[in-house]
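Undergrad: this is a predicted model, with the sequence first.
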Amino acid sequence: MTHPIITVDHLGKYYKLGRSPEKYQSLRDTLARQVRRMRRGLVGKRRTSPSLDEGFWALDDLSFSIQQGDRIGVIGRNGAGKSTLLKILSRITEPTTGEIRIRGRVASLLEVGTGFHPELTGRENIYLNGAVLGMGKAEIRRKFDEIVAFAEVERFLDTPVKRYSSGMYVRLAFSVAAHLEPEILVIDEVLAVGDAKFQQKCLGKMQSVSASGRTVMFVSHNMSAVANLCNRGIVLDRGRLLANTDCMEALNLYNSQIDQSVFTAEQNRDAPHIRQIELDQAALQAGHLKVRVRFHSPWPLDPPMIGIVVSNLYGTPLFGSNPNLHSVGFNPQKLSEGEAVMWLQDLPLHSGTYKLSVWLGDQHQNYDSRQDALTFEFMSPRFIPNMPSVDVIGPMHVPAEWSLVSHGR
């Protein structure tokens, strides 16, 4: 039986809020505090529940294990504790309770330029950062050319890194961390700094790292990138562990925790306006798009017309619909207040993040518009492992038939 490369046992991290550190403590105060801690331990209390004005548990009683060669996606909402977990695994901060057992060397990339000295050149920082990661000079020298080529900073190698852009910073930092052969590679959302081409390059490198038997832990809000890279997923919610399971199961669980997306506007008694837009998350999880739009008008609209457009993150429209274009099930009638529902079976998109805009009008003009009212993450049921990036092949899923004819003997 193989032993886990990482074992986390009842891990907790507590942060105090709103208290300035005491300037002076006597020896008597220090001894008294230690005695109180010992007494709590003797009566079996691991910790006391803090009040809200004292602080909060960023991580709360986490226990899980990770096997060598796993590619772990750590996912959860903002404030779930993802970055705190990686900082503890990287030994940047100490846990408040529990323990972590790690077999092997950890290389971390949690912030842009971590471990770099701004006054040193790129060349000098490669050696400095490598030493910080525990590498010997000979090991760094052996990998030096590969690091520089991957980071694409040859022209600026002897320039102080304080003159680098954030993209150049992260390219060099990632290249050092990924090429110096750690047993465990820990990557935070920092890759979002790079452009689409570099992000794809990094994902490819992380896949080759894991293929060589090393372990990768990857935090990202890009669910498509997580699905493309990882074979397992850890889901956190408010510092607690929800799941440590198969990647697709983890992604489905994470998406199921998200409340139904809703946009609500203030009432306008003087003009027709959109009151509320709801995106049905249950339909989205099944690969469909269901949008509910509530509207109000001081006079009857003859008939009310609702337009919906889905765009990518760059604002490029991908497709749209209104009753004039697709009128199945639409019953034209005069209404001053009502609700329109658009249902699209089998959403023709690849996995990614998209925006939804809504218009309200009648047969003659538009009265109200809500540009980019909702942003949603779509995980396509047609996901294929190692699928090219959406930035490379485009966001639309267009079914096609292929055939192969052999002309050989």
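TA: Arrived safely.
Undergrad: going forward, measure contacts and count neighbours with C-alpha atoms only.
TA: OK.
Undergrad: these two touch, right, D302 and L335?
TA: Yes - between D302 and L335 there is a contact under CA atoms under 8 Å: 7.0 Å.
Undergrad: joint contacts of these two?
TA: With CA atoms under 8 Å, 6 or more residues apart in numbering applied, the contact sets of D302 and L335 do not overlap.
Undergrad: strands of the stretch 151-300 of the chain, start to end?
TA: 184-187, 215-219, 232-237, 240-246, 261-264, 273-279, 289-301 (DSSP state E, counting those that start in this stretch).
Undergrad: name the residues that touch the fourth one?
TA: Surrounding strand 240-246, the residues in contact under the criterion CA under 8 Å, 6+ apart are 59-64, 80, 231-236, 250.
Undergrad: check for me that G98 belongs to a helix.
TA: No - G98: not assigned to a helix; according to DSSP: H, G, I helix; E, B strand; the rest coil it is strand.
Undergrad: can you give me the helices for this protein?
TA: 27-42, 82-89, 122-132, 137-151, 166-179, 196-211, 223-229, 247-257, 281-285, 390-393 (DSSP state H).
Undergrad: report the buried residues of the fourth one.
TA: What it means is helix 137-151. Across helix 137-151, burial judged by 16 or more other CA atoms under 10 Å covers I140, F144, I147, V148, F150, A151.
Undergrad: same question for stretch 195-208.
TA: F198, Q199, Q200, C202, L203, K205, M206, Q207.
Undergrad: may I see those residues organised as TSV, with distance to R19 added?
TA: Shown next, in TSV, are these (distance: CA to CA, whole Å):
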residue	distance to R19
F198	42
Q199	40
Q200	43
C202	41
L203	41
K205	44
M206	41
Q207	44
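Undergrad: nearest to H350, of these?
TA: For these, the minimum distance to H350 (CA to CA) is 15.9 Å, reached by Q200.
Undergrad: tell me the contacts of the closest one?
TA: Contacts of Q200 (CA under 8 Å, 6+ apart): S389.
Undergrad: please report the distance of it from P332.
TA: 48 Å (CA to CA, to the nearest Å).
Undergrad: now swap in N322 and tell me
TA: Computed with CA to CA, the distance linking N322 and P332 is 12 Å.
Undergrad: neighbour-wise, which of these two wins?
TA: Under the criterion of other CA atoms under 10 Å, the comparison of N322 against P332 puts N322 first, with 16 against 12.
Undergrad: my read: the more buried one touches F330, true?
TA: No - with contact defined as CA under 8 Å, N322 does not count as touching F330 (9.9 Å).
Undergrad: second structure follows, compare the two:
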Amino acid sequence: MSNIAIEFENISKQYALGSIGTGTLSRDLNRWWARMRGKEDPYLRIGEVNDRSQKATGDFVWALKDIDFKVEQGEVLGIIGKNGAGKSTLLKILSRVTSPTTGCIRARGRIASLLEVGTGFHPEMTGRENIYMNGSIMGMTKAEITRKLDEIVNFAGVEKYIDTPVKRYSSGMTVRLGFAIAAHLEPEILVVDEVLAVGDAEFQRKAIGKMQDVSKGEGRTVLFVSHNMGSMQQLCSKGVLLNNGSVSYMGTIGDTIHTYQSGIIVQNIFKDQDGDPDSLLLFDASVSSSDGEVFYNSSEIMIRFKVKVARKIPSLVIGFNLYSSWGHPLARTDYNDSNDLMTLALGIYEFVFKIPSFTLSDGDYRVVFDVAERNVKCYSTEKSSLSFSVVQDGESNFGNRFCEQVNFKSSLIRENWLSDFYEIG
């Protein structure tokens, strides 16, 4: 007996831009009749690839194009890609929210989906009534739902509001109840989109733990979409990378994240001149990882840059600030933190700063350089910045716990990460 839980076969989805339907009732009926007989859509048009960076020149676009892969039973598959890559469209087709233009999906067992906040909920019905309604849609009996009711309510943490209409729930309460229903009503396949990001940190940890139990303990299949690479690394065993509606890579979750990040890390190096060539000039900067193109918690992160000192400046500031993805300052360091130097002789200098392993938690970071004449003039601008993303090392949970503490404290302290600097010309 095959252990394949889901099989995507030549799945494509085409959308019309700016219009709905074929234009006339007779054509709509012809399209419906062709679909009923299993024939190809007679009005199918050759469309463009779904590339948001380019202006559309036609009336149709392929949100998905020729998707072919299989998911084994008990596997946790992470689906990764930029916004607009086709992730949510693929899950909607699997959940039968919409139908594919071409191809078919073969799935074994009941599918529970959590695609958007409030998916499948009737706003006028209470939380309790929505639990029974969702369970019935999945084919469960009233007795089966009643047996799971207390567990669902406790997990969602909405005991006080379980008999209140869902329309009065906050988005966080709604997604907690929705996930609890999807995860506890014993589906063979659990489909979860980015919607978990709506919940708070405590609920996200509970949800990830529950998905691990569902997949490993109960042998059920999970499809997970998220932009949080740390959660992907922690939860998934395999990954699929979508790009402009097509599968560009499929493999282990670590290799998939590696491929994804190597394509999206932008501005991790610049060679443009920034500053005043007659005074101070910042150029040729880069940020790199000891693990190659992927920045893990356990990686040593190295920041290099060059500065040209063209005239004698009594008091120099040469260093950088580290910011989180939210713009919060985390740490600052300067070339003279570990010595008493206040200035440098004329010349070109290379600076090397090393951020030790297990210093940063998973997330996005920005390095903003600060090259200035103290209290007089700043020679660096917002353009002189680098960005990189850190993912959790799957083999080390200690690193992430330690990093949360460091990130909490680092905005209050002055870090000394200078490894060396030397004159090169």
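TA: Arrived safely. Only a predicted model underlies this, so the values are computations on that prediction, with no experimental measurement involved.
Undergrad: and the contacts of strand 240-246 of structure 1 as a markdown table, adding neighbour count and distance to A225 of structure 1?
TA: Output for the contacts of strand 240-246 of structure 1, formatted as a markdown table (neighbours: other CA atoms under 10 Å; distance: CA to CA, whole Å):
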| residue | neighbour count | distance to A225 of structure 1 |
| --- | --- | --- |
| L59 | 26 | 25 |
| D60 | 21 | 27 |
| D61 | 16 | 28 |
| L62 | 20 | 25 |
| S63 | 17 | 25 |
| F64 | 16 | 23 |
| A80 | 19 | 19 |
| N231 | 17 | 12 |
| R232 | 22 | 13 |
| G233 | 27 | 12 |
| I234 | 25 | 15 |
| V235 | 24 | 15 |
| L236 | 25 | 18 |
| A250 | 24 | 14 |
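Undergrad: can you add distance to Q276 of structure 1 and give these back as TSV?
TA: As requested, those are exported to TSV (distance: CA to CA, whole Å):
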residue	distance to Q276 of structure 1
L59	36
D60	37
D61	39
L62	39
S63	41
F64	42
A80	28
N231	38
R232	37
G233	34
I234	34
V235	31
L236	30
A250	30
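Undergrad: now which residue in structure 1 aligns to G209 of structure 2?
TA: Here G209 of structure 2 is matched to G204 in structure 1, going by TM-score structural alignment.
Undergrad: and if you look at G86 of structure 2?
TA: Under the alignment (TM-score structural alignment), G86 of structure 2 pairs with G81 in structure 1.
Undergrad: dump the residue contacts of that match.
TA: A58, L59, L236, D237, R238, G239.
Undergrad: one more time with 6 Å, if that's ok
TA: A58, L59, G239 (CA atoms under 6 Å, 6 or more residues apart in numbering).
Undergrad: quick one: residues contacting M138 of structure 2.
TA: Here M138 of structure 2 is in contact with no residue (CA under 6 Å, 6+ apart).
Undergrad: how about a cut-off of 8 Å?
TA: R110, I111, A112.
Undergrad: also T221 of structure 2?
TA: By CA under 8 Å, 6+ apart, the neighbours of T221 of structure 2 are A5, E72, Q73, G74, E75, V76, E188, I189, L190, V214, S215.
Undergrad: and it, what's its match in structure 1?
TA: By TM-score structural alignment, T221 of structure 2 lines up with T215.
Undergrad: gap between its match and V186 of structure 1?
TA: From T215 of structure 1 to V186 of structure 1 the distance is 8 Å (CA to CA).
Undergrad: next: S108 of structure 1.
TA: Counting by CA to CA, the gap from S108 of structure 1 to V186 of structure 1 is 5 Å.
Undergrad: I figured S90 of structure 1 hits G104, correct?
TA: No - the criterion here is CA under 8 Å, and S90 of structure 1 misses it with G104 at 11.6 Å.
Undergrad: quick one, which of those two is more surrounded?
TA: Legend: neighbour count by other CA under 10 Å for S90 of structure 1 and G104, higher for S90 (20 against 13).
Undergrad: map the more buried one onto structure 2.
TA: S90 of structure 1 maps onto S95 in structure 2, by TM-score structural alignment.
Undergrad: residue contacts, that match?
TA: Contacts of S95 of structure 2 (CA under 8 Å, 6+ apart): I111, A112, S113, V191.
Undergrad: how near is it to A107 of structure 2?
TA: 10 Å.
Undergrad: with L196 of structure 2 instead?
TA: For L196 of structure 2, the distance to A107 of structure 2 - CA to CA - is 24 Å.
Undergrad: go on, L25 of structure 2?
TA: Remark: distance between L25 of structure 2 and A107 of structure 2 (CA to CA) = 33 Å.
Undergrad: okay, these two: which has more neighbours?
TA: A107 (17 against 10).
Undergrad: which ones are touching the closest residue to that one other than its chain neighbours?
TA: Spatially, and ignoring its direct neighbours in sequence, A107 of structure 2 is nearest to I6 (4.4 Å; CA to CA, 6 or more residues apart in numbering). Contacts for I6 of structure 2 (CA under 8 Å, 6+ apart) come out as K70, V71, E72, Q73, I105, R106, A107, R108.
Undergrad: hmm, 10 Å instead?
TA: By CA atoms under 10 Å, 6 or more residues apart in numbering, the contact list for I6 of structure 2 reads 69-73, 94, 105-109, 189, 221.
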